[in-house]
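[1] Next comes the sequence, and after it the predicted model I'd like to discuss.
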Amino acid sequence: MTIQFQHRTENINEEGSAVVYLVAHFNQKRLRMSTGEKCLPAQWDDRRQQFRRSYPGYQEANELLAALAARLTEAHRRQRAEGGTPTPASLKAALAPAAAPIVREHNLVMLMSDFREVLRGRGYMRDTLRHYLVVGNWLRDFEQHRRRPLLAESYSLVEHDALLHYLTLTRELAPNSVYTLVKNLKALFNYLQQERGYELALKVASLKATSVDVEKVYLTAGELEQLRTAVLPSTLVPVRDVFLFCCYTGLRYSDVRQLHQGNVAGWDGGQVLRLTQSKTRRPVSIYLTEPARLIIDKYAGERAMLLPVYQNQVMNRYLKRICRLAGVTASVEVAEVRAGRLVKQQRSKFELVTMHTARHTFATQSLLRGMPVEILQKVLGHANIKTTLIYAKIVEDFQHLTMRRIWEGEETKDTSASLDSQVCAVEPSAA
């Protein structure tokens, strides 16, 4: 019997990969079957009939091919020793592995699901639990892609690199999505090791991924004024008003949709919002400036909730139309990392606006008006000031004004002066 492995490049899939086949010749018969492995042409060594080092997990994959050849040789020998005549069908049947039961206590996908329920019982919020659900789905998809289960105790750096390769190149996930998976996977492994006594095949700290800063979309003072004064169809006006209210207060969609009259309180002749944030469960107190109060008064008494808030998807869809009608059409460059390549696109800003853009707008406009970062942190409800400092990085006006003053020797006008300076005020501390 002679056994060969062939990379059939005539059947390349959308990712550019082709399947590796086992071809065996014996007694003037031929057996041809898929090994279940596939790779790019550059990752296969035709002369040596094995995977090159450029293939993620090449050692494990080559060991699988060697084991498959050994099992085929043994099946051929055993069938002849028992007096039978080996055929392609009988050998293929002998190679088919018995369906081994997946032990729930070891399968990584099932363990991630169990861990998510543990976190639910410990009071983790729904948005956080949703991230663990998505990670579990990615692990399941990788299992199906590799055609073998992921086991906690045998999970190695080789398998981890293969997972990252699949997510980055096959699924083309963004770097921050891969970072989220690794972060949540490390949380699971730490839980298994420290609280459930699992013995792992790797050091959890060796699992690394890097997050990248994503360009945040926000409206300038001029664009915010265009939006406020735009003449819109009556069906779009409530959406515009809710968005502006978030621009004036920094509220997330999850918080503005739950506002009721009980969140409004009097303060020093004015009004403030006092609420507990849905995402972080942190209490915040926000001074209601005149533009924000006018929006509340406009919808007073119409419903139990403070403002007419639709479903998030509906709000986001309407906002794009609203911003286009209001003339928020400046071209911006969107840079994304896909499959290890930086892809740049020119987009109109209105296409990128969502409800969360209001929070970015409030933060950047507050900084431009001179609000201290420490105060902005309290208004936004950030537990760590490093999160707030991200907004300080994207306020380009500071650097442009400084460069103009230094290079052109001009006293420059504050670019935020076109908008009422009270829009982004906050409740002062009590004396």
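    Arrived safely. Everything numeric in this text was worked out from a predicted model, so none of it was measured. Residues are numbered from 1 along each chain as shown.
[2] For the rest of this, base every contact and every neighbour count on C-alpha atoms.
    OK.
[3] Is Leu259 in contact with Leu306, as I believe?
    Yes - if you go by Cα atoms under 8 Å, Leu259 and Leu306 touch, sitting 5.4 Å apart.
[4] which of those two has more neighbours?
    Comparing Leu259 with Leu306 by neighbour count (other Cα atoms under 10 Å), the higher total belongs to Leu306, at 22 against 19.
[5] contacting residues around the more buried one?
    258-261, 296, 299-300 (Cα atoms under 8 Å, 6 or more residues apart in numbering).
[6] this is the comparison structure:
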Amino acid sequence: MKVTAYIRNKTAAKNNVTDKATVYFRVRDTGCDIKAASELTINPNHWSAELQGYKNRVSLVSEPKRRAFNRQVRELADRIAEEYRRGVSGDWLQRVIDEYHHPRIHDSAGAVVDTRLTEVIGRYVRRRGLSQSTTYTFNSISRKIRRFERYQQEIMHRRSFSLKADTMTEHDLHDFRTFCMSEHLLVSRYPVLYKGLGKMRTPAEPLSEDGIYDILNRLSGVLKWCDRNGIPTQKPFQRFEMRTPVYGTPWYLTLEERDSIYYLDLSGKPEHLRQMRDIFMFQCLIGCRMGDIPRMTRANIVNGAIEYIPHKTKDGNPRTVRVPLNDKARAVLERHSHRKSSLLPFFEDWRYNNAIRELCTLAGITRMVSVIDTKTREEVKRPLNEIASSHLARRTFIGNLYKQVKDPDLIASMSGHVEGSRAFARYRAIDDEMKIELVNMIN
């Protein structure tokens, strides 16, 4: 990559000292040749293409002025070289130049905007008020980004490298994806990557394709948020191809299995397990996501139904979901009617998921189900009680409703899925009972 300063008006009249030529900057690299104008000007007769600044002998210009001008040219060229990323555009180059001349040009509040991706992710998490588990996920992604930056700086010798929301390109995404796939091999080879980062779990095996997709998909959401909030990006995901995740047919509890947990005798078991059972059953009966439960209060109960705006879609496509409460759901809430704020007790995500697996085991729900191995993307069989989690409740609500009415629009109005949702489409798998009903119709 090469950065060159040049002027377009090569000459002026011999004794003309008033004409001014604009200094342009050009960036050339494999597949890249972009130009942009700066605010620096110089008399064409004083310009040296070889020195990219003033000629050595210019009697009509003071030495301090020549040095200041030459310093600005060098500073601008160095900044462009430092912030350059493969795949940048002319707009990027112009923005770098504009920010050199006017450091606060892109911040109406007068403060310099920090566009480092790790800092932007922090602002994104704080401003959107994400759930505890989602915040933890983004913090984990930020730590991975810092390790990637350190890898580029220390191992690849790109000393000033930093992932920034406004300059990141699809080539940076490719490099980051490669790092994520191979980081488990770098832990012992380059221990410097982890020095001074505090206690953390170092990756012991490669990330699955679905795991990498999740990271990149979340980063795509962050960059879209940046574009909406005054931080223009290079839109790198428009030119970056991601392998979509592979999902199997959703499996869920039958009504009989659900009720076996609902009526499970938990006498002698810890109080927290009975609380987790109530939360899990309530979720099975209204179909909400786990992150929506802690936000529900008595005010969400309107005319015998629970009304809420799903937190996951409240920013992009907010819609009120209304689910009538049946007898079992009302009985669960009655057991916690003494609560003054939230409808149900507070819970930690990991403890909740562990409790769900324990409840399935106690209820004898150990049947084998088909799941997609995240590493091989092949179908494997696993006992349901070993892999159950909070999302099983949502699948149980949707799957059993669909078996009864087979009306996706009606069910989506209670599950909070948007129209045309690819996620909801997976719930429409037709099971053997439905197939038997159909073939019997033509018996």
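    It's in. All values reported here derive from a predicted model rather than from experimental measurement.
[7] Now check structure 1 for the residue matching Phe148 of structure 2.
    In structure 1, Phe148 of structure 2 lines up with Phe142, judged by TM-score structural alignment.
[8] how would you label its match: helix, strand or coil?
    helix (DSSP: H, G, I helix; E, B strand; the rest coil).
[9] What count of nearby residues applies to the closest residue to it other than its chain neighbours?
    Distances taken as Cα to Cα, 6 or more residues apart in numbering place Leu163 nearest to Phe142 of structure 1, at 6.8 Å, with adjacent residues excluded. When counting by other Cα under 10 Å, one arrives at 21 neighbours for Leu163 of structure 1.
[10] In structure 2, what residue corresponds to Leu163 of structure 1?
    Leu163 of structure 1 maps onto Phe176 in structure 2, by TM-score structural alignment.
[11] so its match is in which element?
    Taking DSSP states H and E as the definition, Phe176 of structure 2 sits inside helix 170-189.
[12] before we move on, the earlier item: from Trp44 of structure 1, how far off is the residue nearest to Phe142 of structure 1?
    Here the distance between Leu163 of structure 1 and Trp44 of structure 1 works out to 19 Å (Cα to Cα, to the nearest Å).
[13] Break down the stretch 1-150 of structure 1 into its helices, ranges please.
    Per DSSP state H, counting those that start in this stretch, the stretch 1-150 of structure 1 carries helices over the ranges 58-81, 88-95, 108-121, 126-146.
[14] so which of the ones you listed comes closest to Leu319 of structure 1?
    helix 126-146 (22.9 Å; Cα to Cα).
[15] What's Ala358 of structure 1 aligned with over in structure 2?
    Match for Ala358 of structure 1 (TM-score structural alignment): Ala393.
[16] Can you tell me how far its match is from Asp373 of structure 2?
    Ala393 of structure 2 is 21 Å from Asp373 of structure 2, by Cα to Cα.
[17] Which of those two has more residues huddled nearby?
    Neighbour count, other Cα under 10 Å: between Ala393 of structure 2 and Asp373, Ala393 has more, with 27 against 16.
[18] any idea how far Ser285 of structure 1 is from the residue nearest to Phe142 of structure 1?
    44 Å.
[19] hmm, back to that, and the next element down the chain from the helix holding Phe176 of structure 2?
    helix 209-228.
[20] For that next one, which residues meet the burial criterion?
    209-213, 215-216, 218-220, 222-226 (16 or more other Cα atoms under 10 Å).
[21] for the alignment partner in structure 2 of Val214 of structure 1, what are its contacts?
    By TM-score structural alignment, Val214 of structure 1 lines up with Tyr247 in structure 2. For Tyr247 of structure 2, the contact set (Cα under 8 Å, 6+ apart) comprises Ile372.
[22] again, but for Asn62 of structure 1
    50-51.
[23] what does the one 3 residues further on give?
    With Cα under 8 Å, 6+ apart as the criterion, the residues that contact Leu65 of structure 1 are 35, 50.
[24] Now do the strands in the stretch 251-400 of structure 1.
    Along the stretch 251-400 of structure 1, counting by DSSP state E, counting those that start in this stretch, strands occupy 264-267, 270-276, 283-287, 331-338, 341-348.
[25] So which of those strands is the most surrounded?
    Of all the strands of the stretch 251-400 of structure 1, strand 283-287 carries the top mean neighbour count, a mean of 20, counting by mean count of other Cα atoms under 10 Å.
[26] can you give me how far it is from the chain middle?
    29 Å (Cα atoms, centre = their mean, to the nearest Å).
[27] Which residue numbers in structure 2 does it align to?
    Strand 283-287 of structure 1 maps onto residues 320-324 of structure 2, going by TM-score structural alignment.
[28] So what touches the matching stretch?
    In contact with stretch 320-324 of structure 2 (Cα under 8 Å, 6+ apart) are residues 286, 304-310, 413-416.
[29] Stretch 390-406 of structure 2 now?
    With Cα under 8 Å, 6+ apart, stretch 390-406 of structure 2 has contacts from 250-255, 280-281, 283-290, 352-353, 356, 408, 411, 415, 427-428, 434.
[30] and with 7 Å instead?
    The contact list for stretch 390-406 of structure 2 (Cα atoms under 7 Å, 6 or more residues apart in numbering) reads 250, 252-254, 280, 283-290, 353, 411, 427.
[31] Repeat that for stretch 236-245 of structure 2.
    Contacts to stretch 236-245 of structure 2, defined as Cα under 7 Å, 6+ apart, come from residues 168-170, 210, 213, 220.
[32] For that stretch, buried residues please.
    236-237.
[33] repeat for stretch 355-375 of structure 1
    In stretch 355-375 of structure 1, counting by 16+ other Cα under 10 Å, buried: 355-369, 371, 373, 375.
[34] Could you do stretch 65-85 of structure 1 as well?
    For stretch 65-85 of structure 1, burial by neighbour count (16+ other Cα under 10 Å) applies to 65, 69, 72-73, 75-76, 79.
[35] Appreciated, that's everything.
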